[in-house]
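Novice: Provided below are the primary sequence and the corresponding predicted coordinates.
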Amino acid sequence: MRGERGENKAAAITARHRLRGSDAIYVAVVQRFGAVLVTLEAEQRFSAAAIVPVRIPEDAYTNAQSFVQY
């Protein structure tokens, strides 16, 4: 997410969803790569959940364990 496109995407997310600048960058990266945002920050989870999938670390760990084959 380098260059003007990424910066514009983060700025648009910041304005539209009232996220802090750094949180908007995380959300833009998660969107770009089709990933899940894993965070303990309640405000970040609440705001980002309208845009990308969000999990707390415990849920993400439990979900990841279901994919592990021993």
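Specialist: Yep, that arrived.
Novice: make it CA atoms for all contacts and neighbour counts henceforth
Specialist: Fine.
Novice: thought residue 47 was touching residue 16?
Specialist: No. Counting by C-alpha atoms under 8 Å, residue 47 does not reach residue 16; the two are 10.6 Å apart.
Novice: please compare the first structure with the one that follows:
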Amino acid sequence: MALQGKRIFVTGGAGFIGTTLARRLVDENEVIAADNLHRDALSGTPLAEHPNFTFHQADILDLDAM
């Protein structure tokens, strides 16, 4: 199954696994990521500036933020 033209939500989007996954998906999809920035692997990467990438600083345990 190809993932193209999808809107994908990635939790932990600023961590190592989240940024790796987002980089693989962002060229052909819209990627929305959320992370509490406990470990920030996103800063200083081209992913943060990609037009198909949106980042929200939020904790997934905060239901109001989701």
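Specialist: Right, received. Where do you want to start? Model, not experiment: these values are computed from the prediction.
Novice: TM-score them against each other, please.
Specialist: After superposition, the two chains reach a TM-score (TM-score structural alignment, normalised by the length of the second structure) of 0.36; 45 aligned residues with a C-alpha RMSD of 3.8 Å.
Novice: how about the longest helix along the first structure: buried residues?
Specialist: Ranked by residue count and defined by DSSP state H, the top helix of the first structure is helix 3-17. Neighbour counts using 16 or more other C-alpha atoms under 10 Å place 9, 10, 11, 13, 14 of helix 3-17 of the first structure among the buried residues.
Novice: ok, which pair from the residues you listed is furthest apart?
Specialist: Pairwise distances across the buried residues of helix 3-17 of the first structure peak at 8.6 Å for 9 and 14 (criterion: C-alpha to C-alpha).
Novice: on contacts alone, who are the packing partners of the longest helix of the first structure?
Specialist: Helix 3-17 of the first structure sits against helix 21-33, with contacts defined as 3 or more C-alpha pairs under 8 Å, 6 or more residues apart in numbering; DSSP states H and E.
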